[in-house]
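> generate coordinates for the sequence data below:
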Amino acid sequence: MFETLKEQPADKILELIGLYKADPRAEKIDLGVGVYKNAEGVTPVMRAVKAAEKKIWEEQTTKAYTGLAGDPVYVDTMIDLVLGNSVPGDQIAAVTTPGGTGAVRQAFELTQSATPGARVFVSDPTWPNHLSILKYLGMETIPYRYFDSETGGVNFDGMIADLKAGLKPGDVVLLHGCCHNPTGANLNMVQWKEVVAVLNEKGAVPMIDIAYQGFGDGLEEDAAGTRYVAENVPELLIAASCSKNFGIYRERTGLLMAVGKDTSRRDVTQGMLAFLNRQNFSFPPDHGARVVGTILSDAELRADWKAELEDVRLGMLELRKQLAGELQRLSGSDRFAFLGEHRGMFSRLGTTPELVQKMRADSGIYMVGDSRMNIAGLNTATVPILAQAIIDAGV
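Below is the predicted model:
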């Protein structure tokens, strides 16, 4: 059996990590791996997470299975975090998943079950694992224009033109709720409304991947687009992740929500989500979910978590402003101003793989070949080094 297996292509980010580790230069900078790091280069355990884990350790009396949907406290508090009061609870089916990736995978499988042959429209570019999962599942994938390399912003006219020209009833449109990965360029509320109008006109179903809530403009602000969609479309899938905003990457804590205006179908949808969990991994992991539910349901822990998350968000914004300012000083132009306008952990420079390779070879700057860089991999001391490397490479 094993002799028939084919070697799979290496993950570009994991490959980049290996190259970075092997580089002996002291001033090398890792902007590839997609995790938050503080100024010391550490991904810290948040204060509220530590406190919640201690509380759980003291109070938990069993490690028995949870239900197929996961801990109800986690599910309910996460629905509130993402959707607020935008839609009634009887319109929402939801299950805990192994990370946001698990939620994405389950959403695609639900789509296959409900609408065999449905096509999935994805932004160009998008998170590479979206494309990898879709390919593995054998689902037809269609790109729509999104990032404008010239301006560093959203090519919104191109996006709308592609959706209007290509969508058919039952198609799924994958959208990033905030902090677009890999570009950092986001839709504004006027644009969200136009997208919804096109989706409704074409009879397409939106799917929102919201993995960075709280990293952009704030918890409520980052959820505004998702909430508007939920209020104004017949059906919606949402894949949410707690990896980044709670800093619990290794705990694999996600949530899949299916929102539908037809409340008579809610229980059937909930049953299907539970069925998919059972087939793929049976009961979902609980520790991370228990931590998040504990934090969100405790006023003191929630306030401390929000305060620390806000510090993280503002720190990344300051790094963005510093980088944009340094590049303006070095280049004598504002052509890199978009870096200060992007939101979240990532930005895309919009340059060529050859110049990315040149920055790596000449200056020890490690970013993905498509020029995606993790802003959280910087600190105030390394920003000038990166800025000089960008200018020296001729970006």
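
> from now on I want contacts and neighbour counts done on CA atoms only, so please keep to that.
Noted.

> any figure for the gap between Leu309 and Asn38?
12 Å (CA to CA, to the nearest Å).

> typo on my end, it should be Leu187
Counting by CA to CA - Leu187 and Asn38 are separated by 27 Å.

> and Glu326, what does it touch?
Applying CA atoms under 8 Å, 6 or more residues apart in numbering to Glu326 gives the contacts Val383, Pro384, Ala387.

> okay, and the residue lying closest to the second one once chain neighbours are set aside sits in which element?
Using CA to CA, 6 or more residues apart in numbering and skipping the chain neighbours, the partner closest in space to Pro384 is Glu326 (6.6 Å). With secondary structure defined by DSSP states H and E, Glu326 is part of helix 299-331.

> and that helix, which residues are buried?
Along helix 299-331, the positions that meet the burial threshold by neighbour count (16 or more other CA atoms under 10 Å) are 301-302, 304-306, 308-310, 312-317, 319-328.

> and if you look at stretch 32-52?
Going by 16+ other CA under 10 Å, stretch 32-52 has these buried residues: Gly32, Val33, Gly34, Val35, Tyr36, Lys37, Thr43, Met46, Ala48, Val49, Ala52.

> switch those over to CSV; also include secondary structure and distance to Gly117.
Output for those, formatted as CSV (DSSP: H, G, I helix; E, B strand; the rest coil; distance: CA to CA, whole Å):
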residue, secondary structure, distance to Gly117
Gly32, coil, 35
Val33, coil, 34
Gly34, coil, 32
Val35, coil, 35
Tyr36, coil, 37
Lys37, coil, 41
Thr43, coil, 41
Met46, coil, 43
Ala48, helix, 44
Val49, helix, 42
Ala52, helix, 44
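
> second chain to compare with the first, below:
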Amino acid sequence: MLGALAAPAPDPIIALMQRLAADPRDGRIDLGVGVYRDAAGRTPVMGAVAAAEARILAAQQTKGYLGLAGDPGFLAAMVDLLLGASSDRVAAVATPGGSGALRQVLALVAQANPDAQVWIGVPSWPNHAAIAEGLGLAVRPHAYLDAGGGVDTAAMLADLEGARAGDVVVLHASCHNPSGADLTGDDWAAVADLCARRGLVPLVDVAYQGFGAGLEEDVAGLRHLAGGLPEVLVAASGSKSFGLYRERVGLALALCAGPAEAGRVGAALAALNRRNFAFPPDHGARVVTTILRDPVLCADWRAELAGIRRRVQANRSALAQALRVATQGAGFDALERQRGMFSLLDLAPDRIEALRERHAIYLVPDGRINIAGLTPATIPTVATAIATVLRG
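The predicted structure follows:
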């Protein structure tokens, strides 16, 4: 039986990690893998996380199972963080990371409406389409980026006019992966109007809350949808916002038409947890709950997250300026305007390969660059190398 299996295509980011690990050269620069790094190149444990873990270690007396939906305190704290207030229209379950949340939300879609099409912008995070297709859902593309590195809202809305009632539209709450180009407030209002008119269900991926403009600002679009639409789906991650990458903290949330529907949907989500992994992991979720429910820890976390956000934006500005100098040209204003950890560089595959082979600079094959992987010391090196390969 197993001998008939074909090997899957290698994941480009995992393959990049393997090539980087095997590269013997000193001075390798990793701008591919999507994790935050500080100025020393480390992915640090946030101070509030370390303090919360110490409290948990001192007080926790059992590792027994929790319910299938996870800790109710975690669910309530995350709903407050995402939506700004609790609601009797909400059904939510804890999941293993943001990918697990996406999987459970899309599995809910497949269960409720197997004929639903999932509309995903071009470009988007590859796992959006991979998870939807793995569940047997049809995936449809829609336009997203314009030629200047911003959002082509008119083209996006025109494509979504072809969606059917009951279709799902995947949206990035902020810090679009891979481009860094986010919807404006007017864009969110236009998308909300279209969803209401066409009977579409938005699925908002909240992976970088606090990395863009601020904790509340980064979910303003989500809250606008939640205030005006009967159904909104959310997949949220604690990996970036709390630095809990390996703890796999996620939340799958459905905003429903009313309390009765929310009860049924909550039961359906819990049943999906049971069939897929039974009880969700708790340690990272308990860390998040401890931070969000303690005023001192929460203030410390907010301050540290604001510092991370400022550092990433400073990297953007510094790289844009270094590229202007190295290339003796303009054309990098979009890089400075974008938000979050990622941007797309307009580099042909052979030039991305040249960066890797000649300069030991590792980018994802589509040109996605991890802005948070830069340091003040590496920014001039990267800019000079990019200018060199651009000149051929």
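
> coming back round to it: list residues touching both of Leu309 and Asn38 of the first structure?
In contact with both Leu309 of the first structure and Asn38: no residue, using CA under 8 Å, 6+ apart.

> ok, the corresponding residue of the second structure for Val356 of the first structure - how many residues close by?
By TM-score structural alignment, Val356 of the first structure lines up with Ile352 in the second structure. For Ile352 of the second structure, the count of nearby residues is 23 (other CA atoms under 10 Å).

> now the strands for the stretch 151-300 of the second structure?
168-172, 201-206, 232-237, 249-255 (DSSP state E, counting those that start in this stretch).

> need these in CSV (columns: mean neighbour count).
Converted to CSV, the strands of the stretch 151-300 of the second structure look like this (neighbours: other CA atoms under 10 Å):
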stretch, mean neighbour count
strand 168-172, 23
strand 201-206, 24
strand 232-237, 27
strand 249-255, 28
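
> what's the closest of those to Gly67 of the second structure?
When the strands of the stretch 151-300 of the second structure are compared by CA to CA, strand 249-255 sits nearest Gly67 of the second structure, at 14.3 Å.

> relative to strand 232-237, how tilted is the closest one?
Strand 249-255 of the second structure and strand 232-237 are oriented at 170 degrees to each other (axes from the mean of the first three to the mean of the last three CA atoms, to 10 degrees).

> for strand 249-255 of the second structure, packing partners?
Other helices and strands packing on strand 249-255 of the second structure, by 3 or more CA pairs under 8 Å, 6 or more residues apart in numbering; DSSP states H and E, are strand 90-96, helix 97-112, strand 232-237, helix 259-276, helix 283-292.

> corresponding residues in the first structure for the last one?
Using TM-score structural alignment, the residues of the first structure aligned to helix 283-292 of the second structure are 287-296.

> ok, the first one next?
Across the first structure, the stretch matching strand 90-96 of the second structure (TM-score structural alignment) is residues 92-98.

> any idea how far the matching stretch is from the chain center?
17 Å (CA atoms, centre = their mean, to the nearest Å).

> okay, buried residues for it please.
Ile92, Ala93, Ala94, Val95, Thr96, Thr97, Pro98.

> can you check stretch 132-139 of the second structure too?
Quick answer for stretch 132-139 of the second structure (16+ other CA under 10 Å): Ala132, Leu135, Leu137, Ala138, Val139.

> aligned to the second one, what sits in the first structure?
Okay, so that is Leu135 of the second structure. Counting by TM-score structural alignment, the partner of Leu135 of the second structure is Leu137.

> quick one: average offset of the helix or strand hosting Asp362 of the first structure versus the second structure, please.
In this assignment (DSSP H and E), Asp362 of the first structure forms part of helix 353-363. Following superposition, helix 353-363 of the first structure is found to deviate from the second structure by 1.7 Å on average (mean CA distance after the TM-score superposition for the first structure).

> can you pull out the helices in the stretch 51-200 of the first structure?
72-83, 99-114, 128-137, 156-166, 189-202 (DSSP state H, counting those that start in this stretch).

> distance to Leu378 of the first structure added to those, as TSV?
Converted to TSV, the helices of the stretch 51-200 of the first structure look like this (distance: least, CA to CA, whole Å):
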stretch	distance to Leu378 of the first structure
helix 72-83	28
helix 99-114	25
helix 128-137	23
helix 156-166	29
helix 189-202	30
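
> ranking those by burial, who's on top?
Highest mean neighbour count among the helices of the stretch 51-200 of the first structure (mean count of other CA atoms under 10 Å): helix 99-114, with a mean of 21.

> and for that one, what are the contacting residues?
96-97, 118, 130, 133-134, 209, 211, 237-243, 251-256, 272-273, 276-277.

> ditto for stretch 297-317 of the second structure
With CA under 8 Å, 6+ apart, stretch 297-317 of the second structure has contacts from 46-49, 51-52, 210-214, 241-242, 290-292, 335-336, 339-341, 371-372, 374-376, 379.

> which non-adjacent residue is nearest the residue opposite Pro234 of the first structure in the second structure once aligned?
For Pro234 of the first structure, the aligned residue in the second structure is Pro230 (criterion: TM-score structural alignment). Nearest non-adjacent residue to Pro230 of the second structure, counting by CA to CA, 6+ apart: Ala257, 4.7 Å away.

> what's near enough to touch the aligned partner of the one you found in the first structure?
Aligned counterpart of Ala257 of the second structure in the first structure: Lys261 (TM-score structural alignment). Each residue near Lys261 of the first structure by CA under 8 Å, 6+ apart is listed here: Gln91, Val233, Pro234, Glu235.
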